[in-house]
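S.K.: from the sequence below, what's the structure:
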Amino acid sequence: MAQLYWADEGGLPPDDRGLAYGDGLFETIRIDDGRAPMLAYHLDRMVSDARRLGITIGRSELDGVVRQALARYSGPEATARCVFKLILTRGSGGRGYRPGPGMLPNLLVSHSPSPPLPAEEGVKVDFSRIPLTVNPLFSGIKSLNRLEQVMASRELQGDLFEVLMANPAGHIVEGTRTNLFVEMDDGWVTPPTDSLAVAGVMRRFVLERLRNAGEAAMEQPVLPEDLLGGRCRGVYLTNSVLGVVPVRSLAGQDLPVAGRLATICAPNTTTE
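M.R.: So this is what the prediction gives:
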């Protein structure tokens, strides 16, 4: 059983290992009219990824905490459109990297307004100058170690919505806060799961929807020329808070915007 903390009551203790070493992970959960459309996916990922880090948490426990948060922040304004953030750490105590025996996890819950939705006609995106290095042991985990994304986010100026990050091999992997889908002549392409810093829950949802709709959806490396070349029929970014976002301009080049992915995936479908 995790020690539960609420951000509006003071937050985590100062000896928390998430604060000291980034020893933990987090989820950001969109709330619409008192419901969490992607909740099942978020709980699946947090339990699975916590297990990979050796942190024990039960799915029913997390579900109960979200229900507590819904009750705590209930009301027409508070839960109309907001975001819950769950930060799960290995716990408190111990000096140095080595965790102490018998530690209980800490779970911090916070609540904030939802960010504005991007324009339906698409967003402006560029390539980041910050390389993204993914340790295979931690690939896909939404861990507290997000320094590369923080540095890349500093490149977001003016009306630039996102920057796409490449790995040392030159493959475009993901945005600072989004996953990537490309519609090509022969189907849909998204970077492989094991290459990702974060395997988003919306990415999982979109892949399921595409395959259920009979669309060809492949996980394979993506190069800059795949996005800017003649075979590209559209570039989309996915994020569980913002949904499916079409890209209208990449590195100063206009891209086709058909909006087909949002139509196929109906991202507002409830999956609780």
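S.K.: from now on I want contacts and neighbour counts done on CA atoms only, so please keep to that.
M.R.: Will do.
S.K.: point me to the helix or strand that includes residue 31.
M.R.: Secondary structure from DSSP states H and E places residue 31 in strand 24-32.
S.K.: what's the answer for residue 234, then?
M.R.: strand 232-239.
S.K.: going toward the C-terminus from that strand, what's the next helix or strand?
M.R.: Next element after strand 232-239 (DSSP H and E): strand 243-250.
S.K.: what about residue 76, distance to residue 38?
M.R.: 20 Å (CA to CA, to the nearest Å).
S.K.: what's the burial count for residue 155?
M.R.: Other residues lying near residue 155 total 16 when counted by other CA atoms under 10 Å.
S.K.: rewinding a little: for the strand holding residue 31, give me every contacting residue.
M.R.: Around strand 24-32, the neighbours that count as contacts under CA atoms under 8 Å, 6 or more residues apart in numbering are 17-18, 36-39, 42, 46, 49-50, 53, 79-90, 114, 141-144, 240-241.
S.K.: same check, this time on stretch 103-114
M.R.: Outside stretch 103-114, the residues touching it (CA under 8 Å, 6+ apart) are 1-8, 11-12, 16, 30, 55-57, 69, 73, 78, 81-92, 241.
S.K.: buried set for that stretch?
M.R.: 104, 105, 106, 107, 108, 109, 110, 111, 114 (16 or more other CA atoms under 10 Å).
S.K.: so residue 183 makes contact with residue 210?
M.R.: No. Applying CA atoms under 8 Å, one finds residue 183 not in contact with residue 210, separated by 11.3 Å.
S.K.: how about this one, so we can line them up?
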Amino acid sequence: MLSVIRDSSNVPAGDRGLAYGDGLFETIRMRGRQAVLRGLHLDRLVTDAARLEIPVERSDLDRTITQAGLDFEADFEGIDWVLKLILTRGSGGRGYRLPESCQPNLIVSVSTMPPVPDISGVVADFSRFPLTVNPQLAGIKTLNRLEQVMASREFTGREFELVMRDVAGNMVEGTRTNLFCRHGEKWLTPPAGSLAVAGVMRKYLIDCLREAGHEVVEEFIPPSIVSAPDFRGLYLTNSVVGIVPVRKMGGVDLPVGGGLETISDPLKTLE
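M.R.: Down below sits the predicted model:
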């Protein structure tokens, strides 16, 4: 049975999410009682919980989102807000070993929306901290985000985002965003198997681009692509801030206007 915790101060000290990062989370943009990309968030949470062998019912998660909308809509007085769901395996087990029976915890918290990025484009830079991805955990938004925490120490206040690279030097993702490049007539995004987090916005945009007749290729992206003559734009995406064009990357001015933000509107997915 799922235990819903609406006050993080009530999380048991023995919770495996706290002790070992044994769990995963979703960060959902809300407008009133409705959630952006609701179905995709639910799909990912259920699918990735199954990969971690944490039992959870989609209907329970869906009901929690609905209840959160009812509980917190008035607190934000008509402005968008953010709902965070943290699903852990619960307590128990001997050390790292799993408990014989699992009673997951679902921790619910809310916050205000971060500032909306400048539509003319943002400044980004490269992180010096490399990103390594265990192929068995690729794409899962687990509670273990220590590499992103360490990379975030490098923010100076000038950058909207820091882009992390793999050990081969390829651009993989931002500390909190996925990447899309427009290269000639193609859209490029790193392969899902190379990602620490395969975002729901990433999936939504791939589907929208392909439905609109665009070619989308999942391949490794070297940093040198931003200087290629047929490079047409770099975008950062996540389900809270949406689609963010980059106008300067590592001190290099980039073209803005590849058109990704005109192809899709995630706010149309409100449920």
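S.K.: would you pull the TM-score for this pair?
M.R.: The TM-score (TM-score structural alignment, normalised by the length of structure 2) is 0.97; 271 aligned residues with a CA RMSD of 1.3 Å.
S.K.: superposed on structure 2, what's the mean shift for the strand holding residue 234 of structure 1?
M.R.: Following the fit onto structure 2, the mean deviation recorded for strand 232-239 of structure 1 is 0.4 Å by mean CA distance after the TM-score superposition for structure 1.
S.K.: and the helices in the stretch 101-250 of structure 1?
M.R.: 147-153, 201-212, 224-228 (DSSP state H, counting those that start in this stretch).
S.K.: what's the average distance of the first one to structure 2?
M.R.: The reference is to helix 147-153 of structure 1. Mean for helix 147-153 of structure 1 is 0.6 Å (mean CA distance after the TM-score superposition for structure 1).
S.K.: farthest pair within the buried residues of stretch 103-114 of structure 1?
M.R.: 104 and 114 (30.8 Å; CA to CA).
S.K.: who touches residue 60 of structure 2 in this structure?
M.R.: Residue 60 of structure 2 neighbours (CA under 8 Å, 6+ apart): residue 2.
S.K.: show me what it lines up with in structure 1.
M.R.: Aligned by TM-score structural alignment, residue 60 of structure 2 pairs with residue 61 of structure 1.
S.K.: and that match, that one's in a helix?
M.R.: Yes. Read with DSSP: H, G, I helix; E, B strand; the rest coil, residue 61 of structure 1 is one of the residues of a helix.
S.K.: gap between the residue nearest to the spatial centre of structure 1 and residue 47 of structure 1?
M.R.: Centroid-nearest residue in structure 1: residue 200, 4.3 Å away (criterion: CA atoms, centre = their mean). Separation of residue 200 of structure 1 from residue 47 of structure 1 (CA to CA): 14 Å.
S.K.: ditto for residue 265 of structure 1
M.R.: Distance from residue 265 of structure 1 to residue 47 of structure 1, by CA to CA: 25 Å.
S.K.: show me which of those two is the more surrounded one.
M.R.: residue 265 (20 against 17).
S.K.: roughly how far does the residue nearest to the more buried one when sequence neighbours are not counted sit from residue 203 of structure 1?
M.R.: Among residues not flanking residue 265 of structure 1 along the chain, residue 209 sits closest, at 5.5 Å (CA to CA, 6 or more residues apart in numbering). Residue 209 of structure 1 is 10 Å from residue 203 of structure 1, where distance means CA to CA.
S.K.: please apply the same query to residue 85 of structure 1.
M.R.: On the measure of CA to CA, residue 85 of structure 1 and residue 203 of structure 1 end up 19 Å apart.
S.K.: out of those two, which sits in the busier spot?
M.R.: residue 203 (23 against 17).
S.K.: returning to that earlier point: tabulate the buried residues of stretch 103-114 of structure 1 (CSV), appending distance to residue 168 of structure 1.
M.R.: Below are the buried residues of stretch 103-114 of structure 1 laid out as CSV (distance: CA to CA, whole Å):
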residue, distance to residue 168 of structure 1
104, 37
105, 34
106, 35
107, 34
108, 34
109, 35
110, 35
111, 36
114, 34
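S.K.: name the nearest of those residues relative to residue 231 of structure 1.
M.R.: residue 114 (35.2 Å).
S.K.: now the strands for the stretch 101-250 of structure 2?
M.R.: 105-112, 122-126, 161-165, 171-174, 178-183, 186-189, 215-218, 231-238, 242-249 (DSSP state E, counting those that start in this stretch).
S.K.: make CSV out of the ones you listed and add distance to residue 24 of structure 2.
M.R.: Formatted as CSV, the strands of the stretch 101-250 of structure 2 follow (distance: least, CA to CA, whole Å):
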stretch, distance to residue 24 of structure 2
strand 105-112, 10
strand 122-126, 26
strand 161-165, 21
strand 171-174, 18
strand 178-183, 18
strand 186-189, 23
strand 215-218, 25
strand 231-238, 16
strand 242-249, 21
